[in-house]
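# Sequence below, structure please.
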Amino acid sequence: MEVVVNRRIRRTRRLVRLFFRLFLIFLVLATAAAVGLLSYTKMQGPPPLNVPQTTVYYGADHTPIGEHHKGENRHWVSLSQIDQNVIDATIAIEDRRFYHHWGFDINRIGGAVIANLRARSAAQGASTLTQQYARNLYLSHDKTWKRKWNELLYSLRLEMNYDKDQILEGYLNTVYYGHGAYGVEAASQHYFGKSAKNLTLAEASMLSGIPKGPSYYSPLFDLERAKRRQAVVLQSMVTHGVLNQVEADEAHLEPLNFVQNELDRPSTVGPYFQDVVERQLIEEIGIDPSLIEAGGLKVYTTLDPKMQKEAEYWVEREMPDSELETALVALDPRTGDVKALVGGRNYVESPLNRAVQTRRSPGSAFKPYLYYAALENGYTAASTLLSEPTPFNIDDGREPWTPRNFNDNYAEDFITLLQAMAFSDNIYAVKTHLLLGTERAVELAKRVGIESPLHNHPSLALGSAEVNVLEMARGYSAFANGGMRVNPRFIEKVVDVEGEVVYESEPTLTQVLDPKLAFILTDIMTGMFDPYLNAHTSVTGRSIAHLINRPVAGKSGSTTWDSWMVGYTPQLVTSVWVGFNDQIELDHSTDGQRAKNIWANFTEHALKGQPVLPFEKPDGVVDVKMNPHNGLLATEHCPTHRVTYFVEGTEPTKECPPPQADGEEVEAIDEETHEKERFLERFFKWFSH
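Have a look, this model is predicted:
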């Protein structure tokens, strides 16, 4: 009997030794595997932490005007910019041992296995915050062994190369909170309209419960269910020791105010403007498109949100319910900063930017370029030419070209340049264009910033060449700012995700015109709003003059298919076009006034509250009381007068003569001007033969 017992003891000892040896071998192999795995993950180096973020566009007042993201609305913030309640709640509900494990938690894994075996399902997971962060960065959410293995590898790489706070910060900036909001900052803004650093305990606990099921636990979908989840989060915080029960109960009872109850509300401030900004970022500044896609950029623009909203409002109010389209550009002539831009009536229906991507004939709105060239070549506001139907033999073998005035209104007499601009007299314009030489107006237009191709045909005087709306605003800026060409500026600076300025611009202005002549032309261009100049016809701005309560200058224009109004104050130039996308004739009796109305109402309301500035007269300019009908000095014999400006030494010196015996006022014209007109008539007659 004793022998049998001894044998059993010896057998037991052998089995114990065998199991011990096997355990040692297993321990060595496990240790070797662990060392090998850790060595492998260490050799792999730190995994990249680049995640798609939201690029934010800011207006001139540094308020957000728009965002760029590919379905992931994300704003990265540092851990110090996140309320401590969010951090405590997230750790308490998601991973209480976060600061004590190496990326995976054996205790949680064991507990999850036992719970799943009891429930006969795989409902309970055991992922740590590190594993969830790895999944958010690099992996799908498929429940496969391969994904779990890769998740473990990435978790180890994260833990071995980044500290816990970096991992926690990354998790909080990548986790999905529903409704397109990735990261706690985007979620905080979406649900509560505030930054993550300003959340209350109640708000923080509500947000922290959402990632477990963003659709299921969203308070915007089911508030009662979300409140039950909030209670679980708060109780976890109590268990974790970061709250007491009283604080938890009070937070759960606190009412919450949700500022957004719809999905992915996009910004609509200046969408056409934002398209131009994005194109310039890539094509002109040279920012790699992938960097814009990666996001995190802060793009500070020149857009004035108040002016943009005024522009959109007046476009919507003045445009009819038809296919008629419009475009508007407003810029500051002192800097070139584009303050408002409308590229069409509805961006969603048609993103074609008619302000910069299409060209249309400006009609008489082109005449200021011609008349500045005339001032450079000896003309003054008093220069006169004959306004009457005139055929021009331009091309051999063709019928004479006979331009017409609007509604066939002609003075049938000599008129001054001041009147010609105010009435938009086409005969005066064509004669001036031919007298100067057709290349003069082309050169001047290019000098002030018109880049579209311009031809030397006589019809250019009437705006037959095609330009875009932005170019016209740029060109008129040189008249408004004392003769300086501006470069339209859309972007002030670009800041990357690290806070580094990667691009910055300053206004660019170049003196290209004589300040004295620019001021004189501006004074002439105020005439379209001056009813005192009415004569054989009315000034072209009579219908909108009452809408403006500050000094303005401008010029309207129209063709068969287009209607324009371009005008300015010292601090704002605005160009407006109205027409159809295709070559469809405008009904000028109904639609010809819309560009003027949009321009006048926008100018008046966009500048509301800003100083009423006069156009500043430069040295070397004198003013005289001139009879606008004949260009002579006003006297008691012809008291009709308007204060008109001239370069010193070019002002009229002859006075109006006494009236004739029958009492009619004599319209005596300067002999030198008459001689020019007689020469021009002889030139036309010679050319026609």
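# from here on, contacts and neighbour counts on C-alpha atoms
Fine.
# longest helix anywhere in the chain?
helix 2-44 (DSSP state H).
# Could you look up the next helix or strand downstream of that helix?
Proceeding C-terminally, helix 2-44 gives way to strand 55-58 as the next helix or strand, assigned by DSSP states H and E.
# Can you tell me which helices and strands the next helix or strand after that following strand packs against?
Going down the chain from strand 55-58, the next helix or strand is strand 64-68, by DSSP H and E. The helices and strands touching strand 64-68, judged by 3 or more Cα pairs under 8 Å, 6 or more residues apart in numbering; DSSP states H and E, are strand 55-58.
# Test my guess that T174 contacts A181.
No - look at T174 against A181 with Cα atoms under 8 Å: they stay out of range, at 9.4 Å.
# so what's in contact with these two at the same time?
R74 (Cα atoms under 8 Å, 6 or more residues apart in numbering).
# hmm, back to that, check the offset of the longest helix of the chain from the chain's centre.
For helix 2-44, the gap between its own C-alpha mean and the chain's C-alpha mean amounts to 70 Å (Cα atoms, centre = their mean, to the nearest Å).
# Which strands or helices does it pack on?
Against helix 2-44 (3+ Cα pairs under 8 Å, 6+ apart) you get helix 145-161.
# what angle separates the helix it packs on from helix 2-44?
Angle of helix 145-161 versus helix 2-44, following axes from the mean of the first three to the mean of the last three Cα atoms, to 10 degrees, is 70 degrees.
# In helix 145-161, which residues are buried?
Residues of helix 145-161 classed as buried: 148, 150-161 (neighbour count, 16 or more other Cα atoms under 10 Å).
# right, and the helix or strand after that helix?
Next along the chain after helix 145-161, taking DSSP H and E as the criterion, comes helix 164-174.
# tell me what that next one is packed against?
Helix 164-174 is packed against helix 129-138, helix 184-192, with contacts defined by 3+ Cα pairs under 8 Å, 6+ apart.
# one step back: distance to R11 for the buried residues of helix 145-161 - can I get that in a markdown table?
What follows is those, written out as a markdown table (distance: Cα to Cα, whole Å):
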| residue | distance to R11 |
| --- | --- |
| K148 | 42 |
| N150 | 44 |
| E151 | 45 |
| L152 | 42 |
| L153 | 43 |
| Y154 | 46 |
| S155 | 45 |
| L156 | 43 |
| R157 | 46 |
| L158 | 49 |
| E159 | 46 |
| M160 | 46 |
| N161 | 50 |
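# quick one more, to check against the first:
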Amino acid sequence: MPEQKRTARGVVGGLLGFVGLSAAAGVLVTAAVTPALAVTGITANSAIGVFDDLPEYLEITPLMEKSNIYAKDGDKNVLLASFYEQNRVEVQWDEISQYLKDAAVATEDNRYYEHGGIDLTGTLRALVSNQLGEDTQGGSSITQQYVKNVRIQKCERDTDSKEELAKCYDEVAGVHYSRKLKEMRYAIGLEKEYSKDEILRGYLNISGFGGVIYGVESAANYYFGTSAKDVTLAQAATLMGIVNNPNLLRIDKPDNPDNGAENGYALTKQRRDVVLKAMLYYGKITQEQYDEAIATEIKPNITPPKGGCAAAGSNAYFCDYVTQVISENEAFGDSKAERVSLLKRGGLDIYTTLDLRLQKTEADALHSAVPSHEDGMKLGGTATTIEPGTGRILAMVQNTAYSANPDKGPGYTAVNFNTDKKYGGSSGFQPGSTWKTMVLVEWLLQGHSTNEIVNATKRDFHYQTCEGPANWAPGPKNAGDGGGMPGGMYTVQKGMTQSINTVLAAMGEQLDLCDIANTAEAMGAHSATGAELTHYPTTLIGTSEDTIAPLSMANAYATLAAGGMHCEPRAIDKIVKADGSEMKVPGKTCDQAIPENVAATAVQSLTQVMTQGTGRGGNPWTGPIFGKTGTTDAYKDTWLVTSTTEAANAVWVGNLNSTNFTPMNHKWIKGGLGSQVKFGITQTIASKTFELYGGNPFPEADKNLTRRILKDVPDVVGQSVEDATKTLKDAGFGVTVAEEQVNSTIEAGKVASTNPAGGERANSGSMITISVSNGKGTSVPDVVGESYDAAKDALADAGFTAKKAGSCEPGGDKDTVAKQDPGAGETGGEGATVTLTLYCGDNGDKGRGNDDD
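Okay, here's the model as predicted:
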């Protein structure tokens, strides 16, 4: 049958039950009645002795507080977002208005400064009321309420499931006499350890004010847009009225028919007025103050906190990256759950590396060129900047809007295209010709020169890798940024400047493809999925890697800008804990990935890309800059990665889907061709980095790595064209065969001569021209020392025509042959002319020659 209200007899029975349960607590009750005894050592020891089965002291653990992420705007720290389960900011005693303190005491525990932690009168009154079945009353002192809230918070912090939490709630907040005894015991122990002001401050900081709003500072800010220190009397009374029933009396529901804007928040006003009357009754305020406050309307100024990264606008993806770093790094806790809990409950102030001045420029530049959504394609775009030598991420933007809600539709996503999958990113993208920089660095590491000439003729190329030999025949497109370069003999520098695919293919023949992958990873370029980099020949032009994140590419180029010093990207400069102390966070992690001379030479090579080559459209022409363009298979993606000495930046624009995509060179986006938008974006960003950070000249290249390498040209005269070609190529030269055959005594069809000739020295990789014999040549006779007439006859007999030179050689016997051209033994065709230089004689004409016959 339904429970009925208890009679007086039932009340007495209940009281006796309570007394029976509390018989051992005589000393404790005495302490409650006599506060002077409650704080003495004798009484405390007696209480502990009587209540051996109750906990001795309550551990006051740090409150759950919201954590904040900040970015820099010049010298100013700007809040990006907050994270919390309980929106609380703990404040000190002098940061709380006296109105709030007086309102709490007058309403909740008017004898607070008189008792020793337990208001026995209120407790007994509540007990009688509860035993009679009337409205349940707490009857608890402020100290007891604080104890209960501390224990509730411990439940929320330490339990992992809803079932465990419900059980814990019942234990610490359920209607049990045993719970009351524990609260009383804890309250007296607490008052021995802390002053009244300290306990009241704790109470005001821990109390709930509706929803996820906790503590007077957050409540004052949320409901009235002010601080706990600056609330008015009416506002203070309103807030302390809300504490009585937070979710019923909250004033952020203007449409609530029972307690909303239309009726002036009637229920809250009624409770507020009770608080004001209590403050007047107990002498906390004057009649004049009371009259003014009671006549004041409740007018909320709801100021929502920036909860979560979605509130950070264009900074949201960087914000998300920071949260991912915290959740993944063991420096913030042993498990991921602990790290997330620390972020939402730890009251951390997280000061990041983000520079809002550059961030705004990057966001404006990207969004003006790349919309969040484009009909007919899944369009993506990013820009990210990192500081060489530190790894500090200065900016990170994306074309889409941040949202974890899949129902938002196109143009929204929580996936960060800038970063690795581990940190909330995608699986990465194909880097295209920006990857050629990794090949260049490995080329230099192996001692090669940028001025070496390689045979970039389109052909089958043959490679060595750690996985065995491999072959590759590049396709018809022979330039990584969409141009069309013919094959031939080119310097490595020319190949980089113009992004000639077959130059890289030829370089790869002299390298180990596995070493290229290792060098790339050492520089900071790695797979966004955590997989190993590939060792296929097509990696030479960046088309076999499909999982490279823009942040990774920016970091690799930052390694070059820092003289080969690779630093892991980092987003956090400093973290301050709730107690004001600084938390140890992962600091700068750097290592010398490649030698300084190699880095300097690679940088100098890549500056030519920006001044003379494919990257010049992105050059702001305001300071030294290097970089590399990139276009991927079928124009799916387009890149430009650049760096100054102070900032490395990667811009990527492309398709998010790997199949059925739209070629970027066929798509016009906001009035610009999709494959070209990277240039304007980069130019704007680079201009801003020079403005903010400046930029120094790059170190000079190592002369040993830019030298022109000379090699001896093999003598192949008399060999077949096929054999001669192989001999010359094996020696490191290119070969071309002259179209017309030449007169020679060499057998027809064999090599008559080369240019340069055998035995001479020529640039490694340079072109050697082979002339083929027609077999009709005649050997020129030696006529030096003969008289002119005798020489003329001898040449005529051999089929040649003699001709006097225009001047004579001083000395010798007059009209005797001093020189001939062609020389003796050289080959000439029938009727060919041989020029003869004669001596002038002792009394000659001092160089004047005679006329020809």
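# And E59 of structure 2, how far from D197 of structure 2?
The span separating E59 of structure 2 from D197 of structure 2 equals 18 Å under the rule Cα to Cα, to the nearest Å.
# Give the full set of residues in contact with A571 of structure 2.
If you count contacts by Cα under 8 Å, 6+ apart, A571 of structure 2 has them with 321-322, 352-354, 392-393.
# from these, which is closest to D230 of structure 2?
Ranking those by separation from D230 of structure 2, with Cα to Cα as the measure, puts T352 on top at 29.9 Å.
# how many other residues sit next to the closest one?
Neighbours of T352 of structure 2 under the rule other Cα atoms under 10 Å: 24.
# That one maps to what in structure 1?
Across the two structures, T352 of structure 2 finds its equivalent in T301 of structure 1, going by TM-score structural alignment.
# do the same with F461 of structure 2
Checking TM-score structural alignment: F461 of structure 2 goes with F392.
# which residues does its match contact?
By Cα under 8 Å, 6+ apart, F392 of structure 1 lies in contact with 400-402, 684, 688.
# Of the residues you listed, which are still contacts in structure 2?
Checking the contacts of F392 of structure 1 against structure 2 (both residues aligned by TM-score structural alignment, their matches' Cα atoms under 8 Å), the contacts still present are P400.
# Adding distance to A381 of structure 1 as columns, could you present the contacts of F392 of structure 1 in a markdown table?
Conversion of those to a markdown table gives the following (distance: Cα to Cα, whole Å):
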| residue | distance to A381 of structure 1 |
| --- | --- |
| P400 | 29 |
| W401 | 27 |
| T402 | 25 |
| F684 | 24 |
| S688 | 30 |
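# What subset of the contacts of F392 of structure 1 is buried?
Neighbour-count burial (16+ other Cα under 10 Å) applied to these gives F684.
# which of the contacts of F392 of structure 1 lies closest to T144 of structure 1?
Relative to T144 of structure 1, and with distances defined as Cα to Cα, the nearest of those is W401, at 81.1 Å.
# excluding its backbone neighbours, what's nearest that closest one?
Residue nearest to W401 of structure 1 in three dimensions, not counting chain neighbours: F392, with 4.9 Å by Cα to Cα, 6 or more residues apart in numbering.
# cool, A311 of structure 1 as well?
Distance criterion Cα to Cα, 6+ apart; nearest residue to A311 of structure 1, sequence neighbours excluded, is F602 at 5.9 Å.
# Can you report how many residues lie near the one you found?
Going by other Cα under 10 Å, the residues that sit close to F602 of structure 1 add up to 26.
# Count the residues that sit near G432 of structure 2.
When neighbours are counted by other Cα under 10 Å, G432 of structure 2 registers 29.
# got the contact list for K70 of structure 1?
Here K70 of structure 1 is in contact with E293 (criterion: Cα under 8 Å, 6+ apart).
# For the contacts of F392 of structure 1, could you give me CSV that also reports secondary structure and distance to G482 of structure 1?
Shown next, in CSV, are the contacts of F392 of structure 1 (DSSP: H, G, I helix; E, B strand; the rest coil; distance: Cα to Cα, whole Å):
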residue, secondary structure, distance to G482 of structure 1
P400, coil, 40
W401, strand, 37
T402, coil, 36
F684, helix, 36
S688, helix, 41
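# residue boundaries of the strands in the stretch 351-500 of structure 1?
Taking DSSP state E, counting those that start in this stretch, the strands of the stretch 351-500 of structure 1 run over residues 384-387, 413-416, 484-486, 491-495.
# Can you say which of those strands is packed in most?
Highest mean neighbour count among these (mean count of other Cα atoms under 10 Å): strand 484-486, with a mean of 27.
# What span of structure 2 is that one aligned with?
Taken onto structure 2 by TM-score structural alignment, strand 484-486 of structure 1 occupies residues 565-567 there.
# which residues are contacting that stretch?
Around stretch 565-567 of structure 2, the neighbours that count as contacts under Cα under 8 Å, 6+ apart are 388-391, 522-524, 555-556, 558-559, 588-594.
# after superposition, how close is it to structure 1?
Following superposition, stretch 565-567 of structure 2 is found to deviate from structure 1 by 1.0 Å on average (mean Cα distance after the TM-score superposition for structure 1).
# How far off centre is that stretch?
Stretch 565-567 of structure 2 has its C-alpha centroid displaced from the chain centroid by 14 Å (Cα atoms, centre = their mean).
# Could you do stretch 55-63 of structure 2 as well?
Using Cα atoms, centre = their mean, the mean C-alpha position of stretch 55-63 of structure 2 is found 41 Å from that of the whole chain.
# same deal with stretch 663-670 of structure 2?
Distance of stretch 663-670 of structure 2 from the chain centroid (Cα atoms, centre = their mean) equals 27 Å.
# returning to what we had before: which of the contacts of stretch 565-567 of structure 2 are buried?
Judged by 16+ other Cα under 10 Å, buried ones among the contacts of stretch 565-567 of structure 2: 388-391, 522-524, 555-556, 558-559, 588, 593-594.
# Around R265 of structure 1, how many other residues sit close by?
R265 of structure 1 sits with 11 neighbouring residues when counted by other Cα under 10 Å.
# if we can go back for a sec, and the match of F461 of structure 2, how far from P403 of structure 1?
8 Å.
# Next: T54 of structure 1.
Following Cα to Cα, the distance that separates T54 of structure 1 from P403 of structure 1 is 55 Å.
# higher neighbour count, the two?
Each of T54 of structure 1 and P403 had its neighbours counted (other Cα under 10 Å), and the higher figure belongs to T54 (26 against 16).
# The more buried one contacts A186, correct?
No - in terms of Cα under 8 Å, T54 of structure 1 does not count as a neighbour of A186; the distance is 9.1 Å.
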